[in-house]
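this one's structure only:
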């Protein structure tokens, strides 16, 4: 018998799980005040933007899966597109053969804020000010940060102090990185959400106010700040300063949208993930790569099978995923293709990147991936 210090949690009223206790606590408070699961999820998400800023934020992305009790599973795509000006020719014109990993040239159209508000509008019940109240409170009055916040800030201390000076004001007050037990405040974010609420207070009804807030994000003072920052020459991983390609037109033209999930049937369950604009279908292919008979759970053979299958699925992600060209997802998840891929799993760990050829197609890999695959890609 195995014992664990983790209790089995049960709830008769409701339950919330997140990566931070303050987000879970806030979401639970929304449930207890009469909100539904969607209200709670949105409130918790905005709190996570405050308490885990090293992991996410309102200008990030949010692929959301929702499964209403009386309806079909849907995906809410909160992944913004690349700006219209982010072309290969533009980057090459700057003397770059790789998009910098940091700085404004790496930025896509922000998607998280619009996705969470669309979810709140269409499925929630609470007004916008009640949902944002928890995030505003923790941003304005402070919270005790987890260790990861300070550790992450230390890795970019020089960048913050020389380039991202407004970030330094928030995350390096007095030159000190955030520490557990010492309150961390983000007054700029609190002021942003307060202004957003003030500018939308006159909207006629709950849904209208949420849509007005989405419009402020896309075309109002927040959009203006995003474009202004994108136009500021900033040091990036190329070692040079560049301005971004994000424009007001990019922000105004994009909004979150619903779509049908990618699915795979396994052991009597239908597993749903976001489409191949995300890496969600990697998990589906990992399931498709499993044989009918699995080794003993937690055995070395079992772990080897899972790890090597993960490598193969990730290699296919490198070769085939994206939103600018056809993604042969049906072939990638087919039984025939994955039976062929499964035969590549040997007794030893594979060290090469080995994308496959679904439907006989030739793998398409970027230059960095081609270098990784150069020592032995297999069909």
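It's in. Just so it is clear, the model here is predicted, and its values are computed rather than measured.

hey, let's count contacts and neighbours off CA atoms from now on
Will do.

helices of the stretch 151-300 of the chain, residue ranges please.
Using DSSP state H, counting those that start in this stretch, the helices of the stretch 151-300 of the chain run over 157-162, 165-171, 187-199, 206-219, 221-230, 248-253, 281-288, 300-320.

TSV for those, including distance to residue 261?
Supplementary listing: the helices of the stretch 151-300 of the chain in TSV, determined by distance: least, Cα to Cα, whole Å:
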stretch	distance to residue 261
helix 157-162	39
helix 165-171	37
helix 187-199	32
helix 206-219	24
helix 221-230	30
helix 248-253	24
helix 281-288	10
helix 300-320	17
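
what's the most buried one of the ones you listed?
Stretch with highest mean neighbour count among these: helix 281-288 (a mean of 23; mean count of other Cα atoms under 10 Å).

so what touches that helix?
Contact with helix 281-288 is made by 262-264, 266, 271, 273-275, 306, 309-310, 313-314, 317, 332-335, 338, as judged by Cα atoms under 8 Å, 6 or more residues apart in numbering.

before we move on, back to that, nearest to residue 294, out of the helices of the stretch 151-300 of the chain?
helix 300-320 (6.9 Å; Cα to Cα).

which neighbouring elements make contact with that closest one?
Using 3 or more Cα pairs under 8 Å, 6 or more residues apart in numbering; DSSP states H and E, the elements in contact with helix 300-320 are helix 281-288.

give me every residue that touches residue 233.
The contact partners of residue 233, by Cα under 8 Å, 6+ apart, come to 241-244.

adding distance to residue 47 and neighbour count as columns, could you present the residues you listed in TSV?
Converted to TSV, the contacts of residue 233 look like this (distance: Cα to Cα, whole Å; neighbours: other Cα atoms under 10 Å):
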residue	distance to residue 47	neighbour count
241	33	16
242	32	19
243	30	17
244	28	23
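
of the residues you listed, closest to residue 14?
Out of the contacts of residue 233, the member with the shortest distance to residue 14 (by Cα to Cα) is residue 244, at 44.0 Å.

tell me if I'm right that the closest one and residue 108 touch.
No: checked against Cα atoms under 8 Å, the pair residue 244 and residue 108 is beyond contact range at 9.7 Å.

and the helices in the stretch 1-150 of the chain, which stretches?
Under DSSP H, counting those that start in this stretch, the stretch 1-150 of the chain gives helices at 21-32, 37-51, 88-93, 112-123, 128-141, 147-155.

got the angle between the second one and helix 112-123?
Right, helix 37-51. 160 degrees (axes from the mean of the first three to the mean of the last three Cα atoms, to 10 degrees).

circling back: restricted to strands, list the contacts of residue 233.
The strands, defined by DSSP state E, take in 241-242 from the contacts of residue 233.

overlap in contacts of residue 244 and residue 108?
Common neighbours of residue 244 and residue 108 (criterion: Cα under 8 Å, 6+ apart): none identified.

got another one to weigh against that:
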């Protein structure tokens, strides 16, 4: 069989990411004597540079660790909502939904601290050693992937009128970067250089310097810039300008955390995912919905079963996931619950959003999901579009 994705094999090490430069950087770390965790951190920061439309250091990251000599762990790099992001605050602004873009949508940034914890606790390289690849591509440039320019064009007006510093970077001369064109992010390179320099001056030793970098991110020049930016009113999907609720106190109080994974035993395998604060357990629910005897692999019945089970799991995600402490994960993965849910899979495709009632509790859908569900019930594919929920209706 002819394929463009051959089986890759090796005797030294292997790295896989969504961008070749990140994979190449990870392999360079391995070849330089680093371990898998060093390589993962280096690759993560390169992805911030080469795929900026998809992720960044001020975003979030769920990390699953499977060390050879210990239990599987989850490193939660999902920051909480700022302390000031209360229902009362949004109501006082005349909002019944959190805008999907702009400062009000911002959670406490969690990605940087999680990557630093991973490097400190499991890596062997210094901060400067793993950041040098991202610094190099940000400073000297990298070929832009096609979707960067496409994504920027969807928000061109906002870049030109509201996010002018982003326009300077991604619309040089008023033109979005063409696929393969050289794209630089020198302010980011300068940020990492300054952070590394300050961390090295603040402490001696690899682990102490990484902790110093975490403090600088929270409370130093990076944290100050994040809090200052969040406080500036900016246009969002409500059609009005709002300041965010993120403060320096929110940043200073946050730390990424380790936790046990959500797991499900299937067909002799223990499948591990991040908790209900992520959408990871939806895959575990899909496994739990499968009967013991599956239709022939690749058959129409097999595909139908997987798709319809996926819809049921995603409906539960919409109704139940979010605040991990309140997600009834044990009930959602229980045999009885999934046996009952399995009976909803009929011979024809369902067009309904059908969350379940684990432990008899009534499901609750957010405003956007409820609008989409109501539209599906009456056959209106446009329901929910442009409702201000943010991506992908930006």
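That came in fine, so what should we check first? Nothing here was measured: the structure is a model prediction, and the numbers come from that model.

would you tell me which of the helices of the stretch 1-150 of structure 1 gets closest to residue 189 of structure 1?
That would be helix 128-141 among the helices of the stretch 1-150 of structure 1, by Cα to Cα, at 6.6 Å.

so that closest one corresponds to what in structure 2?
With TM-score structural alignment applied, helix 128-141 of structure 1 matches the range 127-140 in structure 2.

which parts of that stretch are buried?
Within stretch 127-140 of structure 2, the residues scored as buried using 16 or more other Cα atoms under 10 Å are 127-128, 130-139.

after superposing, tell me the mean distance of that stretch to structure 1.
Compared with structure 1 after fitting, stretch 127-140 of structure 2 deviates on average by 0.3 Å (mean Cα distance after the TM-score superposition for structure 1).

any idea how far that stretch is from the middle of the chain?
22 Å (Cα atoms, centre = their mean, to the nearest Å).

what segments of the stretch 251-379 of structure 1 are strands?
Along the stretch 251-379 of structure 1, the segments classed as strands by DSSP state E, counting those that start in this stretch run 257-259, 262-266, 269-273.

what is the second one packed up against?
Secondary-structure packing of strand 262-266 of structure 1 (3+ Cα pairs under 8 Å, 6+ apart): strand 269-273, helix 281-288.

average gap between it and structure 2?
For strand 262-266 of structure 1, the mean deviation from structure 2 after alignment is 0.3 Å (mean Cα distance after the TM-score superposition for structure 1).

and the angle from that strand to helix 281-288?
20 degrees.

before we move on, back to that, from the helices of the stretch 1-150 of structure 1, which stretch is densest packed?
Among the helices of the stretch 1-150 of structure 1, the stretch with the highest mean neighbour count (mean count of other Cα under 10 Å) is helix 37-51, at a mean of 26.

quick check: angle from it to helix 187-199?
Going by the same axes, to 10 degrees, helix 37-51 of structure 1 makes 140 degrees with helix 187-199.

give the aligned range of helix 37-51 of structure 1 in structure 2.
Taken onto structure 2 by TM-score structural alignment, helix 37-51 of structure 1 occupies residues 36-50 there.

quick revisit: now the helices and strands packed on strand 262-266 of structure 1 as a markdown table including distance to residue 227 of structure 1?
Converted to a markdown table, these look like this (distance: least, Cα to Cα, whole Å):
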| stretch | distance to residue 227 of structure 1 |
| --- | --- |
| strand 269-273 | 32 |
| helix 281-288 | 33 |
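
for residue 18 of structure 1, which of these is the nearest?
Among those, strand 269-273 sits nearest to residue 18 of structure 1 (Cα to Cα), with 18.6 Å.

and the closest one, what's buried?
271-273.

ok, of those residues, which one's closest to residue 234 of structure 1?
Out of the buried residues of strand 269-273 of structure 1, the member with the shortest distance to residue 234 of structure 1 (by Cα to Cα) is residue 273, at 35.7 Å.

hang on, the earlier thing: quick one: closest of the helices of the stretch 1-150 of structure 1 to residue 291 of structure 1.
Nearest of the helices of the stretch 1-150 of structure 1 (Cα to Cα): helix 37-51, 36.1 Å.

with structure 2 overlaid, how far apart is that closest one on average?
Looks like 0.2 Å for helix 37-51 of structure 1 (mean Cα distance after the TM-score superposition for structure 1).

and the angle from that helix to helix 147-155?
Going by the same axes, to 10 degrees, helix 37-51 of structure 1 makes 40 degrees with helix 147-155.

any idea how far the closest residue to residue 103 of structure 2 other than its chain neighbours is from residue 3 of structure 2?
With sequence-adjacent residues excluded and distances taken as Cα to Cα, 6 or more residues apart in numbering, residue 103 of structure 2 is closest to residue 244, at 4.2 Å. Per Cα to Cα, to the nearest Å, residue 244 of structure 2 is found 49 Å from residue 3 of structure 2.

do the same with residue 111 of structure 2
To residue 3 of structure 2, residue 111 of structure 2 is 35 Å away according to Cα to Cα.

residue 305 of structure 2 too?
From residue 305 of structure 2 to residue 3 of structure 2 the distance is 27 Å (Cα to Cα).

swap in residue 152 of structure 2?
For residue 152 of structure 2, the distance to residue 3 of structure 2 - Cα to Cα - is 33 Å.

go on, residue 248 of structure 2?
With Cα to Cα as the criterion, residue 248 of structure 2 and residue 3 of structure 2 are 51 Å apart.

so how far is residue 343 of structure 1 from residue 265 of structure 1?
21 Å.

looking at those two, which one has more neighbours?
residue 265 (12 against 9; other Cα atoms under 10 Å).

that one against residue 334, yeah?
No: counting by Cα under 8 Å, residue 265 of structure 1 stays clear of residue 334, with 11.1 Å between them.

still contacting in structure 2, which of the contacts of residue 233 of structure 1?
Comparing the contacts of residue 233 of structure 1 with structure 2 on both residues aligned by TM-score structural alignment, their matches' Cα atoms under 8 Å, the contacts found in both are 241-244.

of those residues, which is the nearest to residue 197 of structure 1?
Nearest to residue 197 of structure 1 among these, with distances taken as Cα to Cα, is residue 244, at 28.7 Å.

the closest one: what's it in contact with?
103-107, 230-233.

now residue 147 of structure 1: how far from residue 36 of structure 1?
Distance, residue 147 of structure 1 to residue 36 of structure 1, by Cα to Cα: 32 Å.

nearest to residue 348 of structure 1, out of the helices and strands packed on strand 262-266 of structure 1?
helix 281-288 (18.3 Å).
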